[in-house]
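Trainee: only geometry, no sequence info:
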């Protein structure tokens, strides 16, 4: 079953960000674009490479009007400890959400029940709280922040220009397509 268009459920979780703990709720994410970036666990192998990749592009996500939320089933205390001990994670400035109750993992359908861990899922959520783009990778396959940023910008373009669509590898400023009867069979 597709999660495209699914409205995220109400939630309230603890986050670690800027050497502080704070609560993040659904109300906090409404009104702007969000990237929920699920990963299996802190102090692991592929995860720090992905979180560092996102940290390196965080300013670009922010400039595009998008907040990045990394999410694992670890606690906010574990996020703080990881941030303090890993050079890669020390670069993270976005909120690191703690989901030890698995509420977010279940809502986004990425919980590995047997392990109590999250699949490697990335979800772009629009300002109304609806999933517009998502991908879920096998645990050993890392994701690319550049591609997630491109997908965000494509989703934003389509949301703003509902009569146009973005072809493969579309980048901002490139040509789009305007679906019509005349276009059928011409591509």
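Mentor: Arrived safely, thanks for sending. Just so it is clear, the model here is predicted, and its values are computed rather than measured.
Trainee: all contacts plus neighbour counts: C-alpha atoms, from now on.
Mentor: OK.
Trainee: any chance you could map the helices in the chain?
Mentor: Taking DSSP state H, the helices of the chain run over residues 26-29, 46-63, 76-85, 103-107, 145-160.
Trainee: I'd like to know which elements the last one is packed against.
Mentor: Okay, so that is helix 145-160. Judged by 3 or more Cα pairs under 8 Å, 6 or more residues apart in numbering; DSSP states H and E, helix 145-160 is in contact with helix 46-63, strand 131-137.
Trainee: now with 10 Å, please.
Mentor: Helix 145-160 is packed against strand 33-38, helix 46-63, strand 66-72, strand 120-125, strand 131-137, with contacts defined by 3 or more Cα pairs under 10 Å, 6 or more residues apart in numbering; DSSP states H and E.
Trainee: not counting its own residues, what contacts that helix?
Mentor: Here helix 145-160 makes contact (Cα atoms under 10 Å, 6 or more residues apart in numbering) with 33-35, 50-58, 60-61, 64-66, 122-126, 132-135, 161-162, 164-167, 169-172, 176.
Trainee: before we go on, here's another structure to hold up against the first:
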């Protein structure tokens, strides 16, 4: 069953963010756009490339009113150790959520039960706590923060412009479509 247009489930998680440990819940993100980026584990190979890519674009997400959360089944202590020892992860300023109980990974249906790790899952959540976009990859396939930015912009655009849709490769400022009988078979 798809999680699209479903409410995120309640959660509570410790995070490492900006040199501190902080608790986040589903209630603390209410009213804001959020992106949850699940990855298998700290101190691995593809993961630091993705988290660094997100860190390099974090200011763009913040300007759009979006909070980014990276999530793995590691603890917040492990996140701090990784942040303190990796040049790539040292750039991360967004919250790194800990999921040692695997509840978040189960809630978002990305947990690999037999490994105790998450798949590479990306979820765009609107201010009402509803999942508007999701993508899940095999753990060998890295993601692109620029494409995620584009998807968030599209989700925000259609939220502000009901009745319009964003076609393939839509970029901010480009033409959108208004579905109607007149368009059927003409695109």
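Mentor: Sure thing, it's come through. If you're wondering where the values come from, they're calculated on a predicted model, not measured in any experiment.
Trainee: contact partners for the aligned residue in the first structure for residue 162 of the second structure?
Mentor: Counting by TM-score structural alignment, residue 162 of the second structure lines up with residue 162 in the first structure. Contact analysis of residue 162 of the first structure by Cα under 10 Å, 6+ apart lists 156, 178.
Trainee: and for residue 81 of the first structure?
Mentor: 42, 43, 89.
Trainee: neighbour-wise, give me the winner out of these.
Mentor: In terms of neighbour count, residue 89 stands highest of the contacts of residue 81 of the first structure at 24 neighbours, by other Cα atoms under 10 Å.
Trainee: neighbours of the residue nearest to that residue when sequence neighbours are not counted, how many?
Mentor: Ranked by Cα to Cα, 6 or more residues apart in numbering and with sequence neighbours excluded, the top spatial neighbour of residue 89 of the first structure is residue 83, at 5.0 Å. Residue 83 of the first structure is flanked by 23 other residues according to other Cα under 10 Å.
Trainee: is it correct that residue 83 of the first structure is in contact with residue 92?
Mentor: Yes - counting by Cα atoms under 10 Å, residue 83 of the first structure touches residue 92, with 7.6 Å between them.
Trainee: who's in contact with residue 60 of the first structure?
Mentor: Going by Cα under 10 Å, 6+ apart, residue 60 of the first structure touches 54, 66, 146, 149.
Trainee: sorry, wrong one. I was asking about residue 30 of the second structure.
Mentor: Residue 30 of the second structure sits next to 125, 126, 127, 128, 129, 130 when contact means Cα under 10 Å, 6+ apart.
Trainee: how about JSON lines for these, with distance to residue 5 of the second structure and neighbour count added?
Mentor: Supplementary listing: these in JSON lines, determined by distance: Cα to Cα, whole Å; neighbours: other Cα atoms under 10 Å:
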{"residue": "125", "distance to residue 5 of the second structure": "9", "neighbour count": "28"}
{"residue": "126", "distance to residue 5 of the second structure": "10", "neighbour count": "24"}
{"residue": "127", "distance to residue 5 of the second structure": "12", "neighbour count": "14"}
{"residue": "128", "distance to residue 5 of the second structure": "10", "neighbour count": "13"}
{"residue": "129", "distance to residue 5 of the second structure": "9", "neighbour count": "21"}
{"residue": "130", "distance to residue 5 of the second structure": "6", "neighbour count": "20"}
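Trainee: look up the closest residue to residue 117 of the second structure, ignoring the ones flanking it.
Mentor: According to Cα to Cα, 6+ apart, the nearest residue to residue 117 of the second structure is residue 40 (5.0 Å).
Trainee: that neighbour contacts residue 112, doesn't it?
Mentor: Yes - judged on Cα under 10 Å, residue 40 of the second structure makes contact with residue 112 at a distance of 9.1 Å.
Trainee: what do these two both touch?
Mentor: 118, 119.
Trainee: distance of residue 6 of the second structure relative to residue 32 of the second structure?
Mentor: From residue 6 of the second structure across to residue 32 of the second structure, the span is 16 Å (Cα to Cα, to the nearest Å).
Trainee: tell me which of these two has more neighbours.
Mentor: Between residue 6 of the second structure and residue 32, counting by other Cα under 10 Å, residue 32 is the more crowded of the two (15 against 12).
Trainee: any idea how far residue 26 of the second structure is from that one?
Mentor: Shown here: residue 32 of the second structure relative to residue 26 of the second structure, a distance of 11 Å by Cα to Cα.
Trainee: who touches both of these two?
Mentor: Common contact partners of residue 32 of the second structure and residue 26 (Cα under 10 Å, 6+ apart): residue 129.
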